[in-house]
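Trainee: Provided below are the primary sequence and the corresponding predicted coordinates.
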Amino acid sequence: MRCPRCAHLDDRVVDSREVERGGAIRRRRECLDCGFRFTTFERLGDAVLVVEKRSGLREPFDREKVAAGVRAACKNRPVAKDRLVALVDAVEEHVRRSGPEITSQQLGVAVLEQLREIDEVAYLRFASVYKGFVDAGDFAREAGLLTKQTAPKARSTRHAIASGPGDALGAQ
């Protein structure tokens, strides 16, 4: 490490200790040329996550941009803020596990998968922007797909519960 006083490159570590709950190491150093003591901190650098847009443009992953999109989709919906934070955490973890680069399409699918579990209306809102819906038919098709993917058992259960002992489902 270069001495801040004389710019000499040789030093020795006098003291080392963990700080920031183990997130960094504080080192006290002494220059071997002039004897000046100085402090350095070592932190693990986060790998830069890159999102490749449809246009081919690459930009750093922006957690806040994902959170803003999810908040907009969930606006006026009964979704707790801690659920939104957990959703964004899960998406970010997915991005990190995917490697240093992910496409915007993969990112959008990851958000949609998480939203599907939380709120169907929020899912449709996000899908409408992400998939570029142009008319009500697009909403209807996506809602139909959503219903098929998430509730086939629930629908048959509701039907069976609504059926009485004398109707077609109850009669044997």
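Mentor: All right, it came through fine.
Trainee: make it CA atoms for all contacts and neighbour counts henceforth
Mentor: OK.
Trainee: quick check: longest helix of this structure.
Mentor: If you go by DSSP state H, the chain has its longest helix at helix 81-98.
Trainee: can you name the element that comes right after that helix?
Mentor: strand 101-103 (DSSP states H and E).
Trainee: could you verify that residue 28 is part of a helix?
Mentor: No - Residue 28 is assigned strand when assessed by DSSP: H, G, I helix; E, B strand; the rest coil, not a helix.
Trainee: apart from its chain neighbours, what residue comes closest to residue 87?
Mentor: Closest residue in space to residue 87, ignoring its immediate chain neighbours: residue 114 at 6.2 Å, by Cα to Cα, 6 or more residues apart in numbering.
Trainee: second one coming, line it up with the first:
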Amino acid sequence: MRCPFCAHEDSQVKDSRSSEDGAAIRRRRQCEGCGARFTTFERVQLRDLVVVKKDGKREAFDRRKLERAVALACRKRDIAPDRIERLVSGIQRQLETRGDEVRTEAIGEAVMAGLKALDHVAYIRFASIYKDFSEASDFAEIAGEVGEAGEQLVSAPPPDRSDKLL
């Protein structure tokens, strides 16, 4: 592993452990050239994904773009960073199981589904960019959908648990 400080080619692993969600291995390394310490993360990659854009162009899947989009939607929300990381890892695994190529629409829909389950405000923020909202009524429409889903959960009768009390 190349040192980010002096670009020396060799480093020694000092400590390894699983990340919080278990989807990556965190390694503490020390450069054999300058002695600086740094952290790396290793993730399982099922396959190399190619993203097919709306105009037909193809580019390599970039996890950092996905992380930035989700983080931007979740900005200033009370969402733990590990929950965001689990969401991004789950979306990436889901996309990797679909095949070698994935359309941008599939990525957007997967993010929207994940954010809707995670945080309604983050979901609306992402939807406003993804669906290119141009009027206030666009916000009202999607907020109404989120509100209806929440009302259904609240108004649904609780499951009968009387047999569990015995």
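Mentor: Structure received. Just so it is clear, the structure is predicted and the values come from calculations on it, not from any experiment.
Trainee: check which residues of the host helix or strand of the residue nearest to residue 87 of structure 1 are buried.
Mentor: Assigned by DSSP H and E, residue 114 of structure 1 belongs to helix 104-118. Of the residues in helix 104-118 of structure 1, 104, 107-108, 110-112, 114-116, 118 count as buried by neighbour count, 16 or more other Cα atoms under 10 Å.
Trainee: ok, now stretch 12-29 of structure 2?
Mentor: So stretch 12-29 of structure 2, judged by 16+ other Cα under 10 Å, has buried residues 23-29.
Trainee: before we move on, back to that, mean offset of the helix holding residue 114 of structure 1 relative to structure 2 (after superposition)
Mentor: Compared with structure 2 after fitting, helix 104-118 of structure 1 has a mean deviation of 0.6 Å; criterion: mean Cα distance after the TM-score superposition for structure 1.
Trainee: that older thread, out of the buried residues of stretch 12-29 of structure 2, flag the one nearest to residue 93 of structure 2.
Mentor: Residue 93 of structure 2 has its nearest neighbour among the buried residues of stretch 12-29 of structure 2 in residue 23, at 10.0 Å by Cα to Cα.
Trainee: any idea what the closest one aligns with in structure 1?
Mentor: In structure 1, nothing lines up with residue 23 of structure 2, judged by TM-score structural alignment.
Trainee: distance of residue 134 of structure 2 from residue 127 of structure 2?
Mentor: The gap separating residue 134 of structure 2 from residue 127 of structure 2 is 12 Å, by Cα to Cα, to the nearest Å.
Trainee: ok so, going back, just name the closest of the buried residues of stretch 12-29 of structure 2 to residue 70 of structure 2, please.
Mentor: Nearest member of the buried residues of stretch 12-29 of structure 2 to residue 70 of structure 2, counting by Cα to Cα, is residue 23, at 17.5 Å.
Trainee: would you map the helices across structure 1?
Mentor: 63-74, 81-98, 104-118, 120-130, 136-150, 152-162.
Trainee: orientation of the fourth one relative to helix 63-74 in degrees?
Mentor: Inter-element angle recorded for helix 120-130 of structure 1 and helix 63-74: 120 degrees (by axes from the mean of the first three to the mean of the last three Cα atoms, to 10 degrees).
Trainee: between helix 63-74 and the longest helix of structure 1, find me the angle.
Mentor: Going by the same axes, to 10 degrees, helix 81-98 of structure 1 makes 130 degrees with helix 63-74.
Trainee: what lies in contact with helix 81-98 of structure 1?
Mentor: With Cα atoms under 8 Å, 6 or more residues apart in numbering as the contact definition, helix 81-98 of structure 1 has outside contacts at 49, 63, 66-67, 70-71, 101-102, 107, 110-111, 114-115.
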